[in-house]
Each structure stands twice: as C-alpha cells, then as structure tokens.
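S.K.: Here is a sequence with its predicted model. Questions after.
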Amino acid sequence: MPPTKDKRSRRRTFRQILGGVRRRARRAAGKVRRVWRRSLQLQVVTSTLVISVTVVVVLGVFLSDQINKSVINGRQSSAAQQAFADRVKIADALTQKPDDTKAADPGKTTPVDPLDEAMDTITGSGESTSKKPYEVLIFDPAKPDGSRASGSVQPENVPFSLQRDLGRQAQLGHYEPKGIRTTIAFPGSPGKLTVVIGAIILAPNGEYYEVYHFFPLTEEEAMLSNVRVAIVVVGLGLVLLLAAIAYLVTRQVVSPVRLARQAAERLAAGKLDERLKVRGEDDLARLATSFNEMAANLALKIHQLEELSQVQRQFVSDVSHELRTPLTTVRMAADLLYDAREDFDPMASRSAELMQAQLERFESMLADLLEISRYDAGAATLDLDSTDVRDVVLRAIADSEALAERHSTRFELRLPNEPCMAEIDNRRVERILRNLLFNAIEHGEGKDVVVTVGTDRDAVAVAVRDHGIGLKSGEDTMVFDRFWRADPSRARTIGGTGLGLAISREDATLHGGWLQAWGQPGDGSQFRLTLPRNAGADLKGSPLSLVPPEVEMRRTWRGHMTPVLLPAPMDGVVHED
C-alpha cells in the first residue's frame, strides 16, 4: 500500500531536521578543528591535561591496588592468628576429663559439654570477656544437627569449595587451615565481603570437627572506600593544578610568539615601521631583538629598491619622452629620403627602405616603453564600455590579416552565436588580441591559427591556438617577461619589440582578468585571455580550457588505451604497417 501524503510529509520533515542537525554538527566540528589548529596554547594545555590524566589514573590505580592488598593481607594475617588461638582453645576443651563437671543444680550433677564452654570462651559470650567482631561455626560432620555457631551463622553460609577442601583433607589425613575471601549474605543482613578460615580439629576419641571462622571486612571496605575517594579527589586536584600551570607557562611563551606573528603579518602587509617590544634578556627577548633588526634591514632594502625602481621608471619615462623630439626630426628626414628613393642608386634606395622600417619599429618600441612606464608608475586607467567581445576579436583579426597572408597563415574562427557582452576597455583588449595573434603568426610556422571565444554567466574568454614549435616546461610563465625569447639566437620575423606579451598581461591584470599560456613541444601553444563580464568582479573560472580539447582528448585516450598483442610473423617474414 503506498504511503499517504501525511507519512511522506513527516518523512520529509524528519529528513530535513536530520540534515539540519548534521549540518550544524559539521559546522561545530569545523569550528572546533579551526580553533584547535590555530591555538598553540590550547594544544599544549590539552596535551598536558591528557598526559596528566593518564599518569594520575595509572598511579591512582596502582596506589589503590597496593593499599587494598596491604590492608586485606594484614587483615587476613590477623584473622589467621585469631583463628589459630581459637582452635587451640577448642582443642583444649575437647581434651578435658569426663569428671570435670559443674553442678547445674544443687540436687544433681550434670556434665557440661566442652564444646559449649569453648564456644562461650572464644566468642566472648562469657561475663569476663567482650564480644569479638567475628563469628565461629563448629561443624560436626557426624552430627550436622549438633553444630555449634555464634551469632546468625549457619552451616549453609560455609562456601562449598572450602568445605570440599576440608573433606579431602580429612580423607587424606592432612590437616592444614584453608582460607577464602568471598561475599556472604547472613540472615537479616546484606552481603558482606568476608574472610572465611576453615580447619579440622581432632578429638581424643578419634572424631574430628570442622571449625570455621567468619571475619567480615566491613571496616576495611569502608576505609578503602575513603582511600579511593581521597585518591580521586587528590588526582583531580593535581590534574587541574597541572593544567593551570601549563596554561600559565604556555601563556608566557605563546603570548610573545603571538605578538611576533601579528607583527610579522603587519610587516608583510607593508607596515615597515612595525617593531616588537624587548623585555629582559632571555631567548624571547633575543628573538624580539632579532626580529626588529630583520625588520629594520628589510625596510632599508625595500626603501633602496623602491628608490632604484623609481629612478629606473623615471629614467625610462624621461628617455622615452626626450627621444620623441629627435625621433620626429629623424622621421621627417627619413620620410623625405624614402619618398625620393627612386632617384637614388639601388644601394642608397635599399638603405632608405631599411631606415624607414627600423624607424617604425623604434617608434613602436618607444610607445611600448611609455606604456610600460605608465604601468610601473600606476598611472594606467581603463576606459570601460559594454562591448561584444566578438566584435573586438574580428577587428583584431582584420588588423592581422595582412601579416598572416605574408606568412601563409589562415585564421579559423570559433565564435558563439549569442553575444558575448562584457565591460572592457576596447583599445586595450584589442591590443591584447593583436599581440596574441602576431605571436601566433610568428611562431605558428605557417599553420592555421584557431581563435575561440567562449562565455558563461561570469566571464568571457578568448583562446588563440597555434600549431608551431610550442613551449617547453616552465616557459608558460616566462613568456610574459619583458624582452624574453624562447630561443635567444632566433631573430624576430615580424619586427616585434619584445614587450607585447608583457603589456598584454598588464592590460589583462588591469581588467581583473587572466592571461595564461600553455605549450608543448611539437603540439604548438595556446594563449587564453579571461575577463570578467562585470568590471571589478572576481574571477572564479574560465569558460574555455587552457589545454586544447584535442590534446586533452588524446591524453585521455592514451590513459585508457590497452596494449594489443599482434601475432608473430610466419615463415620469418617481417610485416610492415
């Protein structure tokens, strides 16, 4: 029968409650783990507490066991001596002559049973003796009904194992006292831990009697209970005292370390004037002194580097600006020579053409240096506009087509159908794409260049893939360094300045985006530009994979490929694939 709606709703509610409890438990456990990992003082105090509890428990158990054995053994030794003295009295009573009588009545003489007189003597029931704190049972195996007992002791209270051992002794003729410690429930009282000592006494007529002494350990149990309580109280107090001592000691050590950590964090955040207070001359004081010296030297070195960097940036900026005036003059003269090159001899005409090309490269390099100097000075700004990235990609490809035709390179576009809107600086993003396309053309060895555009809810991405020489391991980050070349002996074929990728990375960072590279020798390389769709948003991922899909599929296929055994060639013929 299918469950009703009420049952399903109750189950759903129960699962929701159980899920909420689990989530709260996980959050609480996570908070506890974070507090434990971050607090050295808590770790030390907890470790000290655990070790102290272990040591105190072990010592307490050992001490309690030793005291218990000492008290019980002492009581058993004393009981054995008292039982021996009583057995001597009973033996003396059994050896009395028959004429040793007492007149129970002035008119007639009645003999008194020696066992009764001995019982009165050893149990303290007489007038001249005090009652003893134990009970006695004289058992006659021949006449069980004629047994003598003190107090509320009965023959049924005798442990069976003890009675059996005495019976075996009587049969073998060996008479040694036997003792046992057990719990006995006397009539009208709860069970008590009791030491029972049994022995056999021979009578002159050849008969024997079993004498049992019952020594209750009530007082000893009470004393041992008090001792155990005292051990627990003292152990708990000792553990708390050790925990307090550990807390105070670790606080003296951890507090300066915590202050040093906080000072180091502030120093790492750029507060170079951060220093520690030095108190005393101990190791912590020397640590604070060393930290202060390190901070002072670090601040001095950083200040020197900042001054040097400032001088270098100012030098690059000044030189770049100062070169513009003579470059303009040289440019004007070069243009006149270039326009009149047809009137020159072939060598002078070629020189005019080379000078014109190198001046264009020099102007491009000068513009890149000025741009780099603006980034170094922190003066670069964005002119944001909501733009379809596909249009920017198409403009960059249009600017690169002439260069691609000269290198016999074709572009393969993979654009999505829907618009890829993002808040970007069109000029800077277009410059990034042009640099990536020029780089792909230069290193693509005339093979096709694949340009892919992807988008998701948070970001847009453009990947430029070439099938040229590729990148070696570690070069995927070095490729963005200024003036870096994978092969220093290789000349630039398109007249680049060596600053294009460095400027592109700065442009991407200014947008809050990523510019990453992947490469593999023989498989070419791929550069991926990822930008947030909304200016100022943090990137969490990219719509496109950094590794080309075909390379990733080939890796997956190789990872799942299993070897196939081919049959051996017949008749000594080698078959070729």
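M.R.: Looks like it came in fine.

S.K.: switch to C-alpha atoms for all contacts and neighbour counts from now on
M.R.: Fine.

S.K.: Packing partners of the longest helix anywhere in the chain?
M.R.: The longest helix of the chain (DSSP state H) is helix 283-339. Helices and strands touching helix 283-339, by 3 or more Cα pairs under 8 Å, 6 or more residues apart in numbering; DSSP states H and E, are helix 218-268, helix 346-377.

S.K.: The longest one vs helix 283-339, what angle?
M.R.: Relative orientation of helix 218-268 and helix 283-339, computed by axes from the mean of the first three to the mean of the last three Cα atoms, to 10 degrees: 30 degrees.

S.K.: What is the distance between the helix or strand encompassing residue 7 and the centre of its chain?
M.R.: Following DSSP states H and E, one finds residue 7 within helix 5-38. Centre-to-centre, helix 5-38 and its host chain are 22 Å apart (Cα atoms, centre = their mean, to the nearest Å).

S.K.: Quick check: next helix or strand after that helix?
M.R.: helix 40-94.

S.K.: tell me the angle that next one makes with helix 5-38.
M.R.: 100 degrees.

S.K.: Now the element after helix 40-94, going C-ward?
M.R.: Counting by DSSP H and E, what follows helix 40-94 is strand 102-105.

S.K.: Just the residues contacting that following strand, thanks.
M.R.: Residues from elsewhere that reach strand 102-105 (Cα atoms under 8 Å, 6 or more residues apart in numbering): 109, 110, 111, 112.

S.K.: what about 10 Å?
M.R.: With contact meaning Cα atoms under 10 Å, 6 or more residues apart in numbering, strand 102-105 is reached by 108, 109, 110, 111, 112.

S.K.: Return the distance of the helix or strand hosting the second one from the chain's centre.
M.R.: Remark: residue 109 resides in strand 108-110, with elements defined by DSSP H and E. For strand 108-110, the separation from the chain centroid amounts to 96 Å (computed by Cα atoms, centre = their mean).

S.K.: orientation of the helix or strand that it is followed by relative to helix 40-94 in degrees?
M.R.: Helices and strands here follow DSSP H and E; after strand 108-110, the next one along the chain is helix 114-123. With the same axes, to 10 degrees as the basis, helix 114-123 and helix 40-94 are set at 150 degrees to each other.

S.K.: next up, a second structure to put side by side with the first:
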Amino acid sequence: MRWISLRLRLMLVFALVALAAAVSASAIAYWLNRDAVLTRTQDAALDDFRKSLQDNTGSLPLAPTCQELQAAADRMASTSQKYEVLLIGKSGGGDCVAPSKPDLFTPKVVPESLRAAVDRERRIDDSNRYAYHLYWQRITLGGKPYLIGGAKVIGGGPTGYLLKSLENERQDLNSLAWSLGIATGLALIGSALLAQAAASTVLRPVQRLGDAARRLGEGKLDTRLQVSGTDELADLSRTFNRTAESLQKRVEELSAREASSRRFVADMSHELRTPLTAITAVTEVLEDEADNLDPMIAPAVQLVVSETRRLNDLVENLMEVTRFDAGTARLVLDDVDVADQVTACIDARAWLDAVELDAERGMMARLDPRRLDVILANLIGNALKHGGSPVRVSVRTEDGSLRIDVRDHGPGIPEDVLPHVFDRFYKASASRPRSEGSGLGLSIALENAHIHGGGITAANSPEGGAVFTLTLPLGEDPAEAGGASLLTDEQGRDRAEEDGK
C-alpha cells in the first residue's frame, strides 16, 4: 500500500471500522427483531389455536361425523389470528379429514416429523402432566413462509393442525432489513466525512511540517512552524523549531568559520606575493649566474630556485581556490578555435614532442581562453608526470557539447584512488607526501570546468592508461548552463591583469 496516500488510508480505515460496526449492529438488531416478531406471532397463534381446539372439540362426540369436524374446523379458522385449520378424526371406522381451506391445507402439507411428534404419546409423571403436547415448526409453501403446528385432543378426540402465513412478518422484516441497510450506508458516508475531517485535522500539521522540512533542506534555515495546542503534533512542531534553530546557529557558525578561513588564505596568499616577487627576482638572478657559482653552492641555488617556483605556483593556486570558494571567479568569454587553443597550450610548455593532438581546425567554441588553458595544462601535465608519454589529446563535439579526452599510457589509476583524484591536496601515495605539484591542479581544473557549466571525469582506458574527459557546453552561455557570471571586455582585461600580478 505504499502508493496509497496517508489521507486515503486513514479514510479507508475509518470506513472499514464504521462498516464493521454498522454491519454488526444492523445484524444484531435484525436478528433480535426477527426473533421477537416471529416469537410474538407464533405464540399468539399457538395460544389461540390451543384454546380454540379445546373449545370447539370438547363438545364433539367420541366419533364425530365428518360434517361435525368440518364445522368445528370452519369455526376455529374464523378467529382473528387468521390461520387455517385441519382436523383429523375417527368416523365410522375410518379417518375423516376436515380442512378449513382444502386447496391449501391438506394432510400432505403436514411434515412427517411434525405428524410423528404430535401422535406420540408421552408417559405421564410428575414432570409431564399430559400425554400429548402442542408442536410447531416453520415451513415454506410456494415460496412463502408459514407456521404449522399440531396437537392431539386428550381423551380420544381428533388431531388438529394450524397453518398460519408469515408473509406479513417477512415483509416487515424485509422493510427492517432495508432500513438497516440504508442506516449502514448513511453510517458509512458519515464515517467518510468524519475521516475526511480527521484527516484534514491530523494531516494539515503533518503537511506543514513536511513543507517546512523541505524548505529547510533547500537551505532556508530561518523556516519555523507556528505552534498551537499541546498534543503530540504540537510537540513535534516545537521539536522541529528547536532543531531548525540549532541547525541555523550551527550553520552560521560554520559559515563564519569558513569565511574567516577563506579570508585568511586570501590575505595570506596576497601578503606572500610581495616577498615572493622579490625572492623570485633574486632566484632568477642566481639562476642566470649558476654557471659562475661555486660547484658546492650550485645545487643549493638550484634547490632554492625550484622551491621558489613551486611556492609561487602554490600561492597562485591558493588564490584561485579562494576565488572559487568565495564565488568571485568570473569568466572572460571569447570565440576561440579549440584546436589552436590546445596547440598553444602544448607549445607554450614545450610539450610538442610528448603530446599527440587529434583535433580539427575551425572547431569554434565560446570559452574563457585563460581558464581553458589552465584546465588543459593541468590535465596534460598530470598525464605526463604520472602516466608517461606519449599523451594523446583528442577533441570532438558530441551531443551539442565539446569533449576533450586526455589519455596517457601509464599504469592507470588505482580503483581506490579514482574517487579522490579531484580532491584538494590528495596524494595517491602516502610514501611520497612531497612532490613537485601542490595537489590542487586537478581540483582547480574541475572548478574551471564547472564555472563553464561542464565537468571532468577520470577513468582507466581498457587499452591501458588513464583517461581524463573534459566536457563543456556548446551553443549557450555558461551562466545559462549553471556556470559563473560573466564580465565585460574591460572588466575581463582588468581581471586578467589582476590574476597575472
């Protein structure tokens, strides 16, 4: 019953309970009334028959004639109880049958079991004062109900039987059954209305609670419920409000801490730029004079130069990550030839001998050239560093999207590492915590893809090696595809100059 709503289930339960109660009450009422009506009718008829049998046969001779029996039967049938009479007696050595209505009441109508009971003589003792008793039962003739009873006159008198129609009683009971059926139907309708009212009373707070929980899940942490009453639903609403208030406070604290952390990283990176600029200038001079330095000092100078460059890259990456976290990263869009852009990225880093490019010229896309260069540099550089050459870069369009695959020929990525390759500062090998990279390259590449409204996936190729797939939308602005907001050309130049500082 999962597909049935709670309201419908509540109404169904109410209806079933009401139906069971109404049917039970109606059945009990019907059987009680039926028993009372039939008992009253048959008692009245049998009492009248017993008295009439005594009064009308007491004056008859021991061997009455058939005419005398017939006259007695007619007198007995003329009472207010409206039953037919059948008298059977001995006359002239044979049986004489006297029915009040020969076409309806004949000896054949009397059941053999009733005849045997009436004719059976009982022994007289302290518990039984009479040899013969009055017996009765209900039968059906021609589809109509009747009461039939009989008794034998004590002292050798005739045997008398009565036949009373119960058609009126049946009609009365049928009317009662219809009335009870209508009452049951009305009770069912009333229960449905009560169930509707109860469902509305119970489910309205539940619905409000569900809507509030949905808004809370959407990030509207100021959502609260109006509480009234002291029942369980009111307690539940108060609990929800307390939970929402605690959650809001906790999220605000975490947001404040996160904002503080972002400001700290941004401020730290910004403050590091000035001394790094001076250190970088000094290291460049030292690198130019490396051939003239003492051989004992040259390795240390080379280490300082490489670590300074690494530190400079780390600071730049931290600044970029901070922009993404703060939501201030912007796109400077331009129509670019993707093949030319990939070629320029490879050529600028002297990777032409180690990278194979499969791309057609003239494949235009509206992208941020600088950010696309960052993505490609990170993906191709990561493939060369960890996978080994040759690295194959293929560019094609697929289902209205630009797809760039970067595949290496290395050992591939372990399955337990695949879910974490885009995590910040993630190192696949704990034994090599120190490497040339900062651990932010792939994360930054993914964020740059997201800001375009695209994404990057990592997998292992069946032929060996790892494959990184960049997917970017074509034919729509990244802002419409879920990416970042855009800058004007002048703002883009200012942003590019600021990023290049």
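M.R.: Looks like it came in fine. These numbers come from a predicted model, not from an experiment.

S.K.: What's the TM-score once they're superposed?
M.R.: The pair, once superposed, lands on a TM-score of 0.76 when counted by TM-score structural alignment, normalised by the length of the second structure; 469 aligned residues with a Cα RMSD of 4.3 Å.

S.K.: could I get the helices and strands packed on helix 283-339 of the first structure as CSV with mean neighbour count and distance to residue 527 of the first structure?
M.R.: Listed next are these as CSV, based on neighbours: other Cα atoms under 10 Å; distance: least, Cα to Cα, whole Å:
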stretch, mean neighbour count, distance to residue 527 of the first structure
helix 218-268, 15, 33
helix 346-377, 17, 21
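
S.K.: For the ones you listed, could you give me TSV that also reports distance to residue 403 of the first structure?
M.R.: Output for these, formatted as TSV (distance: least, Cα to Cα, whole Å):
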stretch	distance to residue 403 of the first structure
helix 218-268	47
helix 346-377	15
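
S.K.: of all these, which lies closest to residue 386 of the first structure?
M.R.: Proximity to residue 386 of the first structure, assessed across those by Cα to Cα, is greatest for helix 346-377 (23.4 Å).

S.K.: counting contacts, what elements does that closest one pack onto?
M.R.: helix 283-339, helix 500-510 (3 or more Cα pairs under 10 Å, 6 or more residues apart in numbering; DSSP states H and E).

S.K.: Residue 41 of the first structure is nearest to which of the ones you listed?
M.R.: helix 283-339 (16.3 Å).

S.K.: Mean distance between that closest one and the second structure after superposition?
M.R.: Helix 283-339 of the first structure, aligned to the second structure and superposed, deviates on average by 2.1 Å (mean Cα distance after the TM-score superposition for the first structure).

S.K.: between that helix and helix 346-377, how big is the angle?
M.R.: 150 degrees.

S.K.: can you point me to the longest strand in the first structure?
M.R.: strand 191-202 (DSSP state E).

S.K.: Would you check the distance separating the very next helix or strand once past that one from the middle of the chain?
M.R.: Next helix or strand after strand 191-202 of the first structure toward the C-terminus (DSSP H and E): strand 208-216. Relative to its parent chain, strand 208-216 of the first structure has a centroid offset of 66 Å by Cα atoms, centre = their mean.

S.K.: same deal with stretch 367-379 of the second structure?
M.R.: For stretch 367-379 of the second structure, the distance to the chain centre is 45 Å (Cα atoms, centre = their mean).

S.K.: Find me the equivalent region of that stretch in the first structure.
M.R.: The alignment of stretch 367-379 of the second structure onto the first structure (TM-score structural alignment) covers residues 424-436.

S.K.: Let me know the secondary structure of residue 184 of the first structure.
M.R.: strand (DSSP: H, G, I helix; E, B strand; the rest coil).

S.K.: circling back to that earlier point, which parts of the match of stretch 367-379 of the second structure are buried?
M.R.: Across stretch 424-436 of the first structure, burial judged by 16 or more other Cα atoms under 10 Å covers 424, 425, 426, 428, 429, 430, 431, 432, 433, 434, 435, 436.

S.K.: With respect to residue 13 of the first structure, which of those is nearest?
M.R.: Using Cα to Cα, those come closest to residue 13 of the first structure at residue 424, 48.6 Å.

S.K.: which ones are touching that closest one?
M.R.: Residue 424 of the first structure touches 382-389, 508, 511, 531-535, counting by Cα under 10 Å, 6+ apart.

S.K.: Give me the buried subset of the residues you listed.
M.R.: 387, 388, 389, 508, 511, 531, 532, 533, 534, 535.

S.K.: so how far does the one helix or strand the first one maps to sit from its counterpart in the second structure?
M.R.: Residue 387 of the first structure is located in strand 385-388, with elements delineated by DSSP H and E. Averaged over the aligned pairs, strand 385-388 of the first structure sits 4.9 Å from the second structure after superposition, using mean Cα distance after the TM-score superposition for the first structure.

S.K.: Which secondary structure elements does that strand sit against?
M.R.: Using 3+ Cα pairs under 10 Å, 6+ apart as the test, strand 385-388 of the first structure ends up in contact with strand 421-424, helix 426-443.

S.K.: Give the other helices and strands that the last one contacts.
M.R.: Judged by 3+ Cα pairs under 10 Å, 6+ apart, the packing partners of helix 426-443 of the first structure are strand 385-388, helix 389-406, strand 449-455, strand 459-466, helix 500-510, strand 524-532.

S.K.: Please identify which of these is closest to residue 333 of the first structure.
M.R.: helix 389-406 (27.1 Å).
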